[in-house]
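**Student:** Need coordinates for the following:
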Amino acid sequence: MTTLRLGTRRSALATTQSSWVADRLRALGHDVELVEVSTEGDRDRTTPLAQLGGTGVFVSALREALTAGTVDVAVHSLKDLPTAPDPAVAVAAIPEREDPRDALVARDGLTLGELPAGSTLGTGSPRRRAQVAALGLGLEVADLRGNVDTRLAHVHEGRLDAVVLAAAGLRRLGRADEVTEWLDPIQVLPAPGQGALAVEVRAGDEAATAAVTPLDHPDTRACVTAERALLAELEAGCSAPVGALAEIVEGVDVAELSLRAVVAAPDGSGDLRRSLTGDPEEAADLGRRLARLLLEDGAADLMPTSTDRPVTERAL
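**Tutor:** A predicted model of the protein is given here:
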């Protein structure tokens, strides 16, 4: 078979994720070559994400490489993908999800509840900022960008008391031993799609699609489909203060899809949490129904206006 050129961003996490996919494709008998693609979000690590441009700042360069024929496959952190479909590409596989939770790395092994009032906590995510603020712990939340090493160094070198990152990224990079608390979704719901990967191909590329499809995990696809349908129905963008988590659970007779979500005011002054359960085969409909329930109960009053919404939460 012709070698599959797999596009990846240059960060350690992106390369690790892409290599994980590449290894599984090789195990299926394919030759795979990693091709580095630089995105605007990678080149500019100082400008706040909200000022960098449109949704998908970490995605567009990989998609351009796909459509130009420079690569055959692209790997994304699923939560980076805009909810609007791109007709030029197709998500051919969503592999089994890693841990979807957020994780705390704090000085002195402290948990979130043990951090003294006034402690500084770093995050670049409006969703995390809003939910942490809503807990009423009196923490000072500081904006934070950079790769995993950069963020963790802020704690280890004493510039911050704690940081919150995606559990999946820390696990994939072998940094789970630095976590001082895995945050319960009851406290902090993750971003829609967090912990999952999206493997994209060019629309109509039958060979690449056939190669990648065996990596698809139906339960994970159902869960993230529900979460992203909720986000799209809310028209909230990838990093409005919206958290969502779907899980396959045992029903009375058959497996069911349980979806819970939160919409929070950016400053943490209020939040709205709701949940629904439905058929995994109707995941998108379940997400839309829960979004409409949230809107009926006042979610729109909590979300920022469209001109103020940040562009993307990012993989960590």
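
**Student:** From now on I want contacts and neighbour counts done on CA atoms only, so please keep to that.
**Tutor:** Noted.

**Student:** Quickly find the element holding the nearest residue in space to Ile248 that is not next to it in sequence.
**Tutor:** Spatial nearest neighbour of Ile248, chain neighbours left out: Leu257 (4.7 Å); criterion: C-alpha to C-alpha, 6 or more residues apart in numbering. Element membership for Leu257, per DSSP states H and E: strand 255-264.

**Student:** got the contact list for that strand?
**Tutor:** 127, 130-131, 189, 223, 226-227, 241-250, 270-280, 283, 286-287, 290, 294, 299, 302-303 (C-alpha atoms under 8 Å, 6 or more residues apart in numbering).

**Student:** following it, which helix or strand comes up?
**Tutor:** strand 271-278.

**Student:** what residues does that following strand touch?
**Tutor:** In contact with strand 271-278 (C-alpha under 8 Å, 6+ apart) are residues 131, 134, 256-265, 286, 290, 293-294, 299, 302.

**Student:** Buried residues, the strand holding Leu257. List them.
**Tutor:** Within strand 255-264, the residues that count as buried by 16 or more other C-alpha atoms under 10 Å are Glu256, Leu257, Ser258, Leu259, Arg260, Ala261, Val262, Val263, Ala264.

**Student:** Counting neighbours, which bits of the helix or strand harbouring Thr16 end up buried?
**Tutor:** Take DSSP H and E as the rule and Thr16 turns out to sit in helix 12-27. Neighbour-count burial for helix 12-27, counted by 16+ other C-alpha under 10 Å, picks out Leu13, Ala14, Thr15, Thr16, Gln17, Ser18, Ser19, Val21, Ala22, Leu25.

**Student:** Second chain to compare with the first, below:
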Amino acid sequence: MRSFVIGTRGSALAVRQTEIVSALLRRAHPDVTVSILTVRTTGDQQAEQPFEGLAGIGFFVKELEVALLERRVDAAVHSMKDLPTVDTDGLTLYAVTAREDPRDVLAGRAGVTLETLRRGARIGTSSPRRAAFLRARRPDLEIVPIRGNIETRLRKVDAGEVDAVLLAGTGLHRLGLGHRIGEWLPFEVILPAPGQGALGVQVRAGDEDAMRIVAAADDPPSRWAVLAERAFLARLQGGCRLPAGAHAVIRDGAVRLQAAVVSPDGRRALRGERNGPVSQAQAVGRALADDLLHRGAADLLRAVGATG
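**Tutor:** Model (predicted):
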């Protein structure tokens, strides 16, 4: 039987996500023995360091990509929101899984909602995007930088260090922690990170056998939506530290993309929307980024050093 090794980060969520992909591949290819290899990334090794202190981009994927290039694994599974928008030489993003709910949530204690939080409540997040959108909606709240895996962040709520945390809701559900969600935040409040809610499967460029195997995990509508969002982010020359959100929907052969860029203090926000044929999904993303840049988004991005 053909042996096929999938690389993943070692967190409980990353392993669970890779198990989802592994199950898809096993069902499609019963003649292939699929196994999982965990790889510790820079982001995991420096779990207490603020994102601003981590050099470069891709600190949750670099070591996985090295393992792939060195042929220690045949494929790597990533959260799409963590994957840099430019392909690493020698590698290609070949499959995007069916996307789950991409919305962010307010999590921690039962019943916690954005409207019922007291003035001055402490909200934990490591994401400049979430912090900026939250400040735009509730400038009276205190943003507390917080890192670590989902379980660690929830323990900080239980210990009283913060009143709630902002997280991707799908991650909580994948870990069986949906009961810790207080409120799913609508797109009018926080637009998700490009690719949030979807998983990406990366393989070596030109590895046709690996491509054949991982194709079973691909969901075309999700892939086109994610490509539109990532094209938007790439045009802004930003990564996961950029205070920008985007969400695309594919329907009847067309893509509808909405996106926003917010100043770090939340006082200024630029929103826009673009539509186009699904075959032009990436062009739609780039066009919407250009729209926002022409309206002044470049000034907002300079505030976080996102543009040159």
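
**Student:** coming back round to it: how big's the offset between the helix holding Thr16 of the first structure and the second structure?
**Tutor:** With mean C-alpha distance after the TM-score superposition for the first structure, helix 12-27 of the first structure departs from the second structure by a mean of 0.8 Å once superposed.

**Student:** following that helix, which helix or strand comes up?
**Tutor:** That would be, after helix 12-27 of the first structure and using DSSP H and E, strand 32-36.

**Student:** so that following strand corresponds to what in the second structure?
**Tutor:** The aligned range for strand 32-36 of the first structure in the second structure is 34-38, by TM-score structural alignment.

**Student:** can you list the residues that contact the matching stretch?
**Tutor:** 3-10, 15, 18, 22, 25-26, 73.

**Student:** Show me what counts as buried in that stretch.
**Tutor:** Buried residues in stretch 34-38 of the second structure (16+ other C-alpha under 10 Å): Val34, Ile36, Leu37, Thr38.

**Student:** Save those residues as a markdown table, and put in distance to Phe187 of the second structure too.
**Tutor:** Listed next are the buried residues of stretch 34-38 of the second structure as a markdown table, based on distance: C-alpha to C-alpha, whole Å:
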| residue | distance to Phe187 of the second structure |
| --- | --- |
| Val34 | 37 |
| Ile36 | 35 |
| Leu37 | 36 |
| Thr38 | 34 |
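
**Student:** nearest to Ala110 of the second structure, of these?
**Tutor:** Among the buried residues of stretch 34-38 of the second structure, Thr38 lies closest to Ala110 of the second structure (C-alpha to C-alpha), at 33.1 Å.

**Student:** could you pull out the strands for the stretch 1-150 of the second structure?
**Tutor:** Applying DSSP state E, counting those that start in this stretch to the stretch 1-150 of the second structure gives strands spanning 2-8, 32-38, 75-79, 91-96, 104-107, 122-124, 142-144.

**Student:** In terms of secondary structure, what does the third one contact?
**Tutor:** Using 3 or more C-alpha pairs under 8 Å, 6 or more residues apart in numbering; DSSP states H and E, the elements in contact with strand 75-79 of the second structure are strand 2-8, helix 12-28, helix 62-69, strand 199-204.

**Student:** Residue range in the first structure corresponding to the shortest one, please.
**Tutor:** On the basis of TM-score structural alignment, strand 199-204 of the second structure is assigned to residues 197-202 in the first structure.

**Student:** post-alignment, the matching stretch versus the second structure, mean distance?
**Tutor:** Looks like 0.7 Å for stretch 197-202 of the first structure (mean C-alpha distance after the TM-score superposition for the first structure).
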